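**Student:** Here is my input; please provide its structure:
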Amino acid sequence: MLFNSLGFLIFLPTVFLLYWFVFKKSLLTQNIFILAVSYLFYAWWDWRFLLLLILSTLLDYAFGLLLASTRHKKLYFWLSVVNNLSILGFFKYYNFFADSASELLRQMGFQTNPYFLSIALPVGISFYTFHGMSYVFDIYNGKIKPIKNFIHYAVFVCFFPLLVAGPIERASHLLPQVEKKRIFSYGQAVEGMRLMLWGFFKKVVIADTLAADVNLIFNNYKEYNGSTLLLGAIYFSIQIYCDFSGYTDIALGAAKLFGFELLTNFRFPYFSRNIAEFWRRWHISLSSWFKDYLYIPLGGSKEGKWKAVRNTFIIFLVSGFWHGANWTFIFWGLIHALLFLPLLLSNKNRNYTGHIVAADKKIPGAQELLQMLLTFSLVTIAWIFFRSPNIYDAFDYIGGIGDSFFTVPAYYNQLVYVFIFLWLDWMQRRNERCVLEFKNKYVRRFVYFVFAMLIIFHFNFINRAEFIYFQF
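**Tutor:** Below is the predicted model of the structure:
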């Protein structure tokens, strides 16, 4: 079920009313109901993949219990890792490895006829697999104790707002909320509605509007001049940010309606002053996951500079591969590793860890503005590889930007959406949770009304655009 669908607009208020008026009597009834509607939400795509989700949940739940009740902790830990990666690898990466191996053998003079799976990628598999793995990792490292109540654990993995595209939750953060009876909070619900309104605006009004032009430009890039190609790359940078952060805002807002607080996933990444700060603000739950469960176990930056360089390249390449079974994603990760490297070698990768750009000013200074523009430009170039079907097309696209550059670009009318969004994002940059808050109630209501009208006007009830990160 898509957030931007008529079905969800019926599903959410129905679940909300039943949750608070019928199933609020006890913690058990609350969690059983949430789990049931989460399974319904997921089965809306394909009920067969619901069985895979339940199997994955059962296995990680069992491994968690085994880790705490046996001497063979390391054995069960690695069995859990192999199990999760096998499920993920089979459904997401089998065709990629089969095709790559076949191409390598062909280059060596061998003819092969590889067998490819003709099966859709289970939606959200990367996210719920990483949920389960983090739970097992934390038990193995002694950070948490295994939970005995399967219903509670299943809600942690399958809670419908975060099920298909995150944020990637931690058991230490979400499980205590699952194990505690929720009481309705009007203030929390209002905050949730604001976040959802802002998320729908970013997705429906900004991302989906830009998506039409992005698709035309990238799919026919050889037909356009350089200025149009540059504009297409900028549009995609805004599109993917509004698409994914819009989903996150809707997820966080929906969770608040049911008494849950999810992890922050975005903190205005396009106002970053270098690549390191960008990655502390973009897809935070995934970046922190790789840092805690891959970078630090490999030694992090405490075992010498060159091991830190090695570990940095590993997490960026793995992060790229996590996004999809295509060399373009791996190359995208490599680009970010190379951009991160000078900061690491010069010990500047920890700059701006807690300081918001122009925190006490309305506009940034000249230096900060140049830093943000440079970072955004580098990120946008990398996004071209992320968006292109293959690496060769990405290089051709970049090469085409220099052709007939000083000409009027096509589709420039959509720039108004870009400027409006960036201005609104800038005004709210001090707190990603406090959006669309205005002291004057009349101004507040007017803004709500305008946003609602824009969403309704741009809402496509027939050809709904999926969220980009659903494919991961």
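**Student:** Every contact and neighbour count from this point should use C-alpha atoms.
**Tutor:** Will do.
**Student:** From the chain's centroid, how far away is stretch 424-433?
**Tutor:** 19 Å (CA atoms, centre = their mean, to the nearest Å).
**Student:** Can you give me the end-to-end span of that stretch?
**Tutor:** End-to-end distance of stretch 424-433 (CA to CA, to the nearest Å): 14 Å.
**Student:** Just the buried positions in that stretch, please.
**Tutor:** For stretch 424-433, burial by neighbour count (16 or more other CA atoms under 10 Å) applies to 425-426, 428-430, 433.
**Student:** contacts for that stretch?
**Tutor:** Here stretch 424-433 makes contact (CA atoms under 8 Å, 6 or more residues apart in numbering) with 191, 195, 266-268, 271, 356, 359, 434-436.
**Student:** I'd like the structure of this one too, to check against the first:
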Amino acid sequence: MFFNSIAFAIFLPIVFYLYWFVFNKTKSTQNALLIIASYYFYSCWDWRFLFLLVFSTFLDYYTGIQIEKGKSERDRKFWFWLSILVNLGFLGIFKYYNFFAVSFSELLNSVGLQASPILLNVILPVGISFYTFHGLSYVIDIYYKRIKAEYNFVDYSLFVSYFPLLVAGPIERATHLLPQVKVKREFNFENAKEGIYQIIWGLVKKVVIADTCATYANAIFDHYTSMNSFSLILGAVYFAFQIYGDFSGYSDIALGTSKLFGLDLLKNFNYPYFSRDIAEFWRRWHISLSSWFRDYLYIPLGGSKGGLWMKIRNTFIIFVVSGFWHGANWTYIAWGFINAVYFLPLLLRNSNRNNMDAIELSWNFNSVKTIVSILFTFMITCVAWIFFRAKTITDAVLYVKGIFTNKDFGFQYLDNERYNYELLLLIGLFVLVEWNSRTKIEPLSGKKSMLKLALAIMAIMAFGTFSDYKEFIYFQF
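**Tutor:** As a prediction, the model looks like this:
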């Protein structure tokens, strides 16, 4: 079931009505309904993988209790590593086994040893990377005594399987969501209205921006060998807005939907394309994943407390692992490595935390410098996105090479495809709206909210049809 489908448009009001008017007596009935709704929501993709979700939930629930009750450090470590290894084992089998099998086979073939990999013909369970990381953070926090184990299985199950975040995040923390799950929620009209605004803006990002850009980005990337330099640049820009509109749009819908049920989720995007350097970009892009790797990988490795070489090592590890988290392809690893290279000069100059303040522009030289920094950061981000989008590293390298060697900046693709100029105007308008709303959760609330809401709905109806919806990019991760 997709957020941008008729099925979800029917599903959400039904759950909302039952939640507030039928199952609203106690916290337990509210949570029970949300679990049933979440399991139904997940089973709409493939009911067979529901058993994997339930098993993963029970595993971390049980091991969390055993870790807390462990009488010795040896017992605690046993249950801790059992949870870690089983969780990562499932993730490795479903998501990475074929990648490693093929890569190892190719390595053997390159040195003259003939090998044919044994591959698994399995479908990647949707959302497995997200709900696995929910459970891992919970178990790790219990082991290091940051939180207490949750003994109510219904409450813990809802934390793991809550449908707005189940398949594409944000990656929640037990310290943030579990306390909300453990108390009865009361309806708040203003909170619900804010949620509806956020859902509508998320649909604008997905249906109007992402899906429209996808059509043109796909055409350019699929035929990049015949494209001139300007068209290749255009394709990279289109994909940059496609993936931003797609993923941040999903997050907006997830956060807005959750507000309808009185639960606040972690903010996942904060206008990342207005970043002044790559460090700020990663503080604004997929915030829940970036902070997860910071807290559970970067800091345990020593963080920035060690010498320079340890800082460099840890930085490259966290970016490469982050890339690999996205998928079993060398292109994602290359994308992570490129971002680490971008980050390195900031690390060496100890300036990776310079741009922590809000962005303000006025008529002075500093504002010009800020605009140049934003444009430069966006440009290098687009280059990295080429590797993320390309099917192979060879394709990505040839794509980038084509930009610099073709040297033809004519309006080849703009002139050949309909509505290209209109799309550029649409992107420009979108950027302007986001810029003017960069201190808000979403642009629709505030002055003239009803007019802005009506225009947003009209745009969604004009650009998309719920009978021909496109899935979200991050469902594959």
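**Student:** Show me just the buried residues among the contacts of stretch 424-433 of the first structure.
**Tutor:** 191, 195, 266-268, 271, 356, 435-436.
**Student:** Which members of these are the farthest-apart pair?
**Tutor:** By the measure CA to CA, Glu191 and Phe271 form the most distant pair in those, at 23.7 Å.
**Student:** Distance check, Gln198 of the second structure against Met461 of the second structure.
**Tutor:** In terms of CA to CA, Gln198 of the second structure sits 17 Å off from Met461 of the second structure.
**Student:** Show me the longest helix that occurs in the first structure.
**Tutor:** The longest helix of the first structure (DSSP state H) is helix 226-257.
**Student:** what's it aligned against in the second structure?
**Tutor:** Aligned by TM-score structural alignment, helix 226-257 of the first structure falls on residues 229-260 of the second structure.
**Student:** Show the contacting residues for Gly7 of the first structure.
**Tutor:** Met1.
**Student:** residues contacting Gly320 of the first structure?
**Tutor:** Contacts of Gly320 of the first structure (CA under 8 Å, 6+ apart): 329-334.
**Student:** Now the residue most central in space within the second structure: closest residue in space that isn't a chain neighbour?
**Tutor:** Central residue of the second structure (CA atoms, centre = their mean): His286, 5.0 Å from the mean position. Nearest in space to His286 of the second structure, with sequence neighbours left out and distances taken as CA to CA, 6 or more residues apart in numbering, is Asn268 at 5.0 Å.
**Student:** ok, the alignment partner in the second structure of Gly399 of the first structure - how many residues close by?
**Tutor:** Alignment note: Gly399 of the first structure maps to Lys401 in the second structure; criterion TM-score structural alignment. Neighbour count for Lys401 of the second structure, taken as other CA atoms under 10 Å: 12.
**Student:** Phe430 of the second structure now?
**Tutor:** Phe430 of the second structure, neighbours per other CA under 10 Å, totals 16.
**Student:** when you align them, which residue in the first structure goes with it?
**Tutor:** Aligned against the first structure by TM-score structural alignment, Phe430 of the second structure finds its counterpart in Phe421.
**Student:** Is that match in contact with Lys203, as I believe?
**Tutor:** No. Using CA atoms under 8 Å, Phe421 of the first structure is not in contact with Lys203; the gap is 11.2 Å.
**Student:** and Ile275 of the first structure, what pairs with it in the second structure?
**Tutor:** Ile275 of the first structure maps onto Ile278 of the second structure when the alignment is built from TM-score structural alignment.
**Student:** What of Asp99 of the first structure?
**Tutor:** Residue pairing (TM-score structural alignment): Asp99 of the first structure is matched to Val102 of the second structure.
**Student:** Ok, Gly166 of the first structure next?
**Tutor:** Matched to the second structure by TM-score structural alignment, Gly166 of the first structure sits across from Gly169.
**Student:** Its match - nearest residue in space that isn't next to it in sequence?
**Tutor:** Phe130 (6.0 Å).
**Student:** ok, and Asn113 of the first structure, which helix or strand is that part of?
**Tutor:** Under the criterion DSSP states H and E, no helix or strand holds Asn113 of the first structure.
**Student:** quick one: contacts for it?
**Tutor:** Contact analysis of Asn113 of the first structure by CA under 8 Å, 6+ apart lists Ser102.
**Student:** could you measure it against Leu105 of the first structure, distance?
**Tutor:** Distance from Asn113 of the first structure to Leu105 of the first structure, counting by CA to CA: 11 Å.
**Student:** Pull the number of nearby residues for Asn329 of the second structure.
**Tutor:** By other CA under 10 Å, neighbour count at Asn329 of the second structure equals 19.
**Student:** pretty sure it is touching Phe100, no?
**Tutor:** No. If you go by CA under 8 Å, Asn329 of the second structure and Phe100 don't touch, sitting 9.7 Å apart.
**Student:** Quick check: closest non-adjacent residue to the residue mapped onto Ile220 of the second structure from the first structure.
**Tutor:** Mapped onto the first structure by TM-score structural alignment, Ile220 of the second structure lines up with Ile217. Sequence neighbours aside, Gly232 is the residue nearest to Ile217 of the first structure in space, at 6.0 Å (criterion: CA to CA, 6+ apart).
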